[in-house]
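In: no letters, just coordinates:
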């Protein structure tokens, strides 16, 4: 009996550790999601949507980052909306419309003065700050470039704003867009919506 209890305890502990590590990975992903309250949108019981504007045209040598990100943004929205039970339809049949806006931005990092992370060595004997802490302190002491995006849902009949979500992604390489990261970040933002209810 005690062996069985030990096995159960080990399994619970292992699962807890795995969930904790997954939480840490999510916290360090460089994506910040700020959704608005969903009550107004949920009260409509709308299920059919369309894009408010046509896809942005992109020439072969375009430097327009929004045009380059546009396919990934749309793919992220459409994938998550389908998972939640919403249907994309022609604009004439849509109950609500989806639009997105994107701009570059900067997140002002702050260095914690007087703390142990602003020096390479702590004040206690035999206490040395690890390299990762020192690197984090230096990285957070200057502005970090971000890609800021906002998804806005409009009522197709009245044009009233039903819901919005702000998405901010840390830019690792200004010359290259990580399309998987953009699509995943947009999916995380849309996941704040309630799933379609069975009527």
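Out: Nice, thanks for sending it over. Just so we're clear, the structure is a prediction, and the values are computed from it rather than from any experiment.

In: when you work out contacts or count neighbours from here on, use the C-alpha atoms and nothing else.
Out: Will do.

In: so after the longest helix along the chain, what's the next helix or strand?
Out: Secondary structure of the chain read by DSSP state H shows that its longest helix is helix 2-27. For helix 2-27, the following helix or strand on the C-terminal side (DSSP states H and E) is strand 31-35.

In: buried set for that following strand?
Out: 31-33, 35 (16 or more other C-alpha atoms under 10 Å).

In: here comes the other one, which I'd like you to weigh against the first:
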């Protein structure tokens, strides 16, 4: 009688099973790799979106800069030097004829000559004047505002139209209080600003002895 065997078919079945298991493992590995790639992409995306959200929030919530629409202007010619006191149109002046020597920039506890201070403004200084009866705490706040500034003059002034007046060459702003945010805005724009007739000119080595 002839003998039969099922060994070849068993081997073929085993190979088929192994191939199926290998294919399943490869499929699972591809799936895991895909999930890893997705995670690697997702994390930077989340970070970018978070940063973008923060930046957007900063810009959206950033307060509008104070308006300087109330600034009045003039059109005085520069470099007009005189030797006699001048009667100015504005109180305090914001330009016009002036003495040939400028006022040293800084803080003064007493009134300063108009004609010297106007020359300082020609050099790019901002002159902050205040009524002599301005409360002490507000005067101190003004001193803080100009602290470290090399092109500012701060001094009391009789007869001002408002408690505080800020003047630059051909530009002037009256304010009611030392905590007015327009003070910093005015300083930022006009200290050695585009209005300066003589940019780069000194605000020291002139006349006057500031206290600060």
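Out: Perfect, I can see it now. Just so it is clear, the model here is predicted, and its values are computed rather than measured.

In: quick one: TM-score?
Out: Once superposed, chain against chain, the TM-score is 0.35 (TM-score structural alignment, normalised by the length of the first structure); 107 aligned residues with a C-alpha RMSD of 4.7 Å.

In: on that earlier part again, got TSV for the buried residues of strand 31-35 of the first structure, with distance to residue 84 of the first structure too?
Out: Listed next are these as TSV, based on distance: C-alpha to C-alpha, whole Å:
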residue	distance to residue 84 of the first structure
31	21
32	21
33	18
35	16
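
In: from those residues, pick the one nearest residue 185 of the first structure.
Out: Closest to residue 185 of the first structure out of these is residue 31 (6.6 Å), distances taken as C-alpha to C-alpha.

In: residues in contact with the closest one?
Out: The neighbourhood of residue 31 of the first structure, defined by C-alpha atoms under 8 Å, 6 or more residues apart in numbering, consists of 167-170, 185.

In: just say helix, strand or coil for the closest residue to residue 102 of the first structure other than its chain neighbours.
Out: Once flanking residues are discounted, residue 102 of the first structure sits nearest to residue 149: 4.2 Å by C-alpha to C-alpha, 6 or more residues apart in numbering. What DSSP: H, G, I helix; E, B strand; the rest coil gives for residue 149 of the first structure is strand.

In: isn't residue 149 of the first structure right up against residue 182?
Out: No: with contact defined as C-alpha atoms under 8 Å, residue 149 of the first structure does not count as touching residue 182 (9.8 Å).

In: give the contact list for residue 187 of the second structure.
Out: Contacts for residue 187 of the second structure were tallied using C-alpha under 8 Å, 6+ apart; they are residue 126.

In: helix, strand or coil for residue 182 of the first structure?
Out: helix.

In: state the distance from it to residue 150 of the first structure.
Out: Here the criterion is C-alpha to C-alpha, to the nearest Å. By it, residue 182 of the first structure lies 12 Å from residue 150 of the first structure.

In: likewise for residue 14 of the first structure?
Out: In terms of C-alpha to C-alpha, residue 14 of the first structure sits 38 Å off from residue 150 of the first structure.

In: thinking again about what came up before, out of the buried residues of strand 31-35 of the first structure, flag the one nearest to residue 3 of the first structure.
Out: Out of these, the member with the shortest distance to residue 3 of the first structure (by C-alpha to C-alpha) is residue 31, at 43.0 Å.

In: what's the neighbour count on residue 50 of the second structure?
Out: Residue neighbour count, defined by other C-alpha atoms under 10 Å, stands at 12 for residue 50 of the second structure.
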